[in-house]
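Q: Using only what follows, build the 3D model:
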Amino acid sequence: MRLIRMRRKVRIKEGFHLEAKRQKERSTLGWVMTFAGTHRGLYAASVAVAAVGVVCGIIPYFIMGDMIHRLVEGDRNWQAYLASGLAMAVFWTARVVFHSISTACSHKATFHVLAQLRRMMCDKLSRVPLGYVKDRPSGTLKNIMMERTDSIETTLAHVLPEFTGNILAPVLVFLYMLTIDWRMALISLITLPLGLLFYSMMMIGYEENYKNVLAKTKTLNDTAVEYINGIEVIKAFGKAKTSYDRFVTAAKEGAACYVDWMRKCNIPFSLGMVVIPCTALTVLPFGGLFVRNGSLAPVDFIMIILLSVGLIQPFITCMSYTDDLGKMGTIIGEVTEILTQEELDRPKEDRARPADHSVTLENVHFAYHDREVLHGVSMEIPSGSVAALVGPSGSGKSTIAKLIASLWDVKEGSVRIGGVDIRDLSLEEYNRRIAYVSQDNYLFDDTIRENIRMGRPGATDGEVEEVARRSGCHDFIMSLEKGYDTVAGGSGGHLSGGERQRIAIARAMLKDAPIVILDEASAYMDPENEAVIQASVARLVQGKTLIVIAHRLSTVSDADRIFVIRDGRVDAAGTHRELLARGGLYSQMWAAHMSVKDQAAEKEKGGELHA
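A: Next up, the predicted model:
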C-alpha cells in the first residue's frame, strides 16, 4: 500500500513539473489562448477585423496616388476629384469603425481571460498546502492576483489588434512602393536597421532589470501592508519613526532602481527614436538624384515621399509593444508559479467511505521546509469521543490539528478518518466532515449574520440566531447598534478577540460537522465567558468527535483521552487521573496550572479584604 502511495506521489509531482515546464515553454500568445477558452474566437475576430481596417486605411493612398497622376496629366474633372475625396473619407471612417470593433472584441476576450486567471488562482490557493500561502507576504499574493494581473489588460486588449495593424500596414505600403520604384522602397528603409540596433542595445539586460524593479516594488508593498496591519503595535511601542523610515527606505530604493534602469536605456532609446523616423534624410537626396537623371518620375517621387512618412511610424509603435510584452512575460511567470504549485494529494472523488468519525494518526512525520517538527506521532481518537492535546508552546499541538484539518500533508505516515486515509477523500467531502476553529479566526468584512452563516450557507436567519444563542454570542450581538446586521470589519477588527472567537465557534457549530477541532479557541476569553462556551460546546458536540487544544488544563480535565505532546512526540496519553498518577510532564504542568490559579484566587481574595 505504501509503495502504491509513493508511486502515486511521484506521478503527481512529475505531472506538476511537466505542466510547469510546458507553461514556461509556451509562447505568450499560446498562454493567452489557453486561458481564453471559448473566447478564442473573439481574439481571432479581433485580428481579422483589424486586418480589414488596415486595408481600408491603405486604400486612400492608392486613391491619392491616382489623383496626383491625374493632376499632373492635366485632368480637370473636378467631380471625379470630389468622388475620390469622398471615397478616401469613407475608407478612413471605415478604418476607425473596424478598429473600434476589433478593440471591443479583444477587450471582451481579455476581461474573460483576467476573470478566468483570478478564479484559477483563488481555486489553486484553496488546494495548495497552507505553508505556500503562509510563507508569502499577503501583499505579494494580493499584488499578483489584482494589480499585476490587471496590468496585462492593456497589453492583451490592444497588442493583438494594434500589432496586427502596425505590422500589416507598413508591409502593404512597402509592397506598393516596390511597384512604384524598388530602389526608393529599399532606400526608405535605410534608417530602420540602425534604429533597431539602438533599440536592441536598450533591451540588453531587460529581464534582469525588470525583475529588480519588481522585487523592489514587492518589498515596498509588503512594507506598506506590514505598516498598516501593525499600526496598533507600532503606536503602542513608539516605533512609528522606525517603521516609517523602513517604508521610506523601501520607496527610495524602488525609485532609485527604476531611475537607474531608465538612465541605462536613455541614450540608446533617444538615438533610436531620432534615427528611425528620419526617412527624409535618405529619400529626399536619392529621390532628387533619380528625378534629375530621369529614372524617377516627379509624380512618383511625390508619392514615395508621402508613403515613406507613414512607413516607419507603425514600426516605432510595434517596438513599444516589445516593452509591454516583456512585462507581460514576467507577469505570466508569476501567475504560472502560482498555478503550477503542487496541490494537496487529494482525489476528485472519494476512493473509500469512512466507517465512522474516528481519527487515527500513524507514525506521522512533518517538517516545515527542512526542519522536522513532528517525529513519528501516533494516536487513536475513537468516534464520538473528546480528545485533548496539551503540552508546552511549540511542542507541535497546533501542527497536529492542522494536519487533521487537512491544511497540510504529512511527509510520512498517515492520518485516517474512520479507517480511511484522508488522502483518499476529496477535499470537498473532507471539508464537510471537519469544523476547525483556530486561535486566530478571520472574520470577513460582512455582517455578523453572514459571517456565522458561512458555516452553512443555506441556513435560515432563525438557525443562525439559535446557534448564536447556544454559543453565547446572542447577547453581545444584540447589544450592538445593528445587532446581527453589524459589519464585523476586515479580520473582525470592530470586535474584541473574545467576541471574534465566539462568532467563529458559532460558525463552526452551525456547520454541524461530525468532527470538531478547537485549536486554543478560548484563548482570548475571560473565565466567565469561557465557562459559558465550555457548556455550549459540551451541548453542541454531543455525539461528535471533538479534538481540543487548550493552554488551560482545567478546561480539558474531563476529556476522554489526553495526549501530552513534547518536542514533536506523544510523551504520554491517558485520562486526567491516569496521567496525574504517572507523574511526568503532565503532572508538572497541572501543578503549575493549579499554582497559578491559587495565586490568582489569593490575589482576588486579598483585593476583596482590602476593599
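Q: C-alpha only now, for contacts and for neighbours.
A: Fine.
Q: May I ask which helix or strand encompasses Arg507?
A: Arg507 is part of helix 497-511 when elements are defined by DSSP states H and E.
Q: With Arg539 instead?
A: Arg539 is part of helix 527-540, with elements assigned from DSSP H and E.
Q: Give me the contacts around that helix.
A: Residues from elsewhere that reach helix 527-540, judged by C-alpha atoms under 8 Å, 6 or more residues apart in numbering: Arg470, Ser471, Gly472, Arg502, Met509, Ser522, Thr555.
Q: one more, for comparison:
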Amino acid sequence: SYANVADRSAEYVRGIPVIKAFAQDKASYGKFADAVKFYHFSTMKWWKQSWLGKALMTAAMMTPQIVSMPFAFYLYGKGEIGIETLLLSLILPISILPQALAIMMSFELFQMASNTWVSIQELLDMPAQKRPDPDKRAAIDNNKGIKFTDVSFSYHDGTEVLHKISFETKPGEVTALVGPSGGGKSTIAKLLAGFWDPASGVISLGGVDTKKIPFHQLAEEISFVSQDNFLFDVSIRDNIRLGKPDASEDEIIRAAKAAHCHEFIMALPGGYETKAGVAGGAMSGGERQRITLARAILKPASTIILDEATAYADPENEALIQEAISHLVKGKNLVIVAHRLNTIKQAHQIILIDKGQIIAKGRHDELLQEPLYASLWRQYLGEE
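A: Have a look, this model is predicted:
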C-alpha cells in the first residue's frame, strides 16, 4: 500500500498538464485519494493486529532490567554476590536492551525491503557485458564500415525481438533504418552502440567484432544521438565539449555553426556560458537536438548513430538539422533511425524493418515498389 500511494502521488504530480488539458482533475485526484485512504486503512489495521504483541514483546524485553536490579541488591545485601557482580547485573541489561530493540526493528525493515529486493536481484542476475582490457586496443580499419551478420537479440524475458539481421554499410554513406513503430530499428542502433550484446550473430565495426573492442575504444569510435536528447545542467560550451574534452574554443564554435546552433546560442544572455538547465530543460526540443548534433560533429568518431534526430523539430529546425547532418557524413559511417521519410530520401541505403526482420533494402525510388514502404510513404504524404 505504501508503494501504491507513492506511485499514485508521482503519477498525479507528473500528469498535471494532461489532467488539466482533459479536465480529469476529479478522476485523477480520486485515484490518488483512494490510494491514500487505502494506505491509512491498511496501516491502522496492521497496527491493530500487532500492537498487543509488540507491547508484550517490549515489556518482556524490559523485564530483565526491572527484575535484575532489585534482585541484585537483595543478593548483595545478603552478601551472596560481590560489588563486581552487582555492577555487572546493573550494566548488562542497559547495554543489551538497545541492541535487542534495534534487532527487533530490523525485522520490520527487512520485511519492507524484501519486495524491492526481488527486482534488485533480477538486475544483479543479468549477465555482465565482457570486453577486452582497455590497454588491448583493437586495430579498427576506418576504410571498412559496419557489418551485421545474422544478428538476433532477446531481452531478459527471452522474447526474441530481432531475427537474423544482416546488412553492411560503407564509410561516407548514409544508411537509414525505417519501418513501423516497434519493428526493432532503435534496438539495432543500440546494439551497434554497444548498449547490449546480440544473442547470436556478429556485429563488426571496421572489420572487428564489437565484442573484441574495449568499451572505452568503442565509445571513442561511436557518437550516439538519441531521440530523447539529454543535456547536463552545465554551460552549453561544456555540453558540446563532451564530444571532445580537449577541444579549443574555435573547434566548439565551428561545430556549433555546422549544427546551426551558434546564432541562437549567441542570442542568449550568457552566450556559450548559459546553463542548459536540468536535463536541458532551459532549451526547446529543437535547440537541444542541434546542441547534441554539435556535440556529435565535434567528436572525432568514425560512426554516427542518429536515433530519430528530428523527432522534436519544427519544419524550420528540421531543415537546419538536415543541413547539419550533411556535415557528419564525410568519411564516416552514418546510421539514421527515421520516421519522417523525407529526411532520408537521399540516403545511399534504406533498410526497411518490420517485426524484427529486414523486409527490403535499397534507395528511396527502388523501395517505392515495396508495398510496406510505399504505404509508409503515402502515410507521410497524408494520402493514406
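Q: Superpose the two chains and report the TM-score.
A: With the length set by TM-score structural alignment, normalised by the length of structure 2, the two chains reach a TM-score of 0.85; 373 aligned residues with a C-alpha RMSD of 3.1 Å.
Q: quick check: the helix holding Arg507 of structure 1 aligns to which part of structure 2?
A: Under TM-score structural alignment, helix 497-511 of structure 1 corresponds to residues 285-299 of structure 2.
Q: any residues touching the matching stretch, and which ones?
A: Against stretch 285-299 of structure 2 from outside (C-alpha under 8 Å, 6+ apart): 223-225, 229-231, 236, 239-244, 251-252, 255-256, 258-261, 280, 304, 309-310, 312-314, 317, 321, 324-325, 327-328.
Q: before we move on, the earlier item: pull up the aligned stretch in structure 2 for the helix holding Arg539 of structure 1.
A: Aligning helix 527-540 of structure 1 against structure 2 (TM-score structural alignment) gives residues 315-328.
Q: List the buried residues of that stretch.
A: Buried residues in stretch 315-328 of structure 2, counted by 16 or more other C-alpha atoms under 10 Å: Asn317, Glu318, Leu320, Ile321, Ala324, Ile325, Leu328.
Q: Switch those over to CSV; also include distance to Phe107 of structure 2.
A: Below are those laid out as CSV (distance: C-alpha to C-alpha, whole Å):
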residue, distance to Phe107 of structure 2
Asn317, 57
Glu318, 58
Leu320, 60
Ile321, 57
Ala324, 59
Ile325, 58
Leu328, 58
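Q: Please identify which pair of those residues lies farthest apart.
A: Pairwise distances among these were taken by C-alpha to C-alpha; the largest, 16.9 Å, belongs to Asn317 and Leu328.
Q: sorry, back to before: mean shift between the helix holding Arg507 of structure 1 and structure 2?
A: Using mean C-alpha distance after the TM-score superposition for structure 1, helix 497-511 of structure 1 ends up 1.5 Å from its aligned counterpart in structure 2, as a mean over the superposed pairs.
Q: Just the angle for that helix relative to helix 527-540, thanks.
A: Taking axes from the mean of the first three to the mean of the last three C-alpha atoms, to 10 degrees, one finds helix 497-511 of structure 1 and helix 527-540 inclined to each other by 0 degrees.
Q: Run the chain-centre distance for helix 497-511 of structure 1.
A: Helix 497-511 of structure 1 sits 28 Å away from the centroid of its parent chain (C-alpha atoms, centre = their mean, to the nearest Å).
Q: So which residues make contact with the next helix or strand after that helix?
A: Downstream of helix 497-511 of structure 1, the first helix or strand assigned by DSSP H and E is strand 515-519. With contact meaning C-alpha under 8 Å, 6+ apart, strand 515-519 of structure 1 is reached by 357, 398, 401, 405, 433-439, 508, 541, 544-550.
Q: If we use 6 Å, what do you get?
A: If you take C-alpha atoms under 6 Å, 6 or more residues apart in numbering as the criterion, strand 515-519 of structure 1 is touched by 433-439, 544-549.
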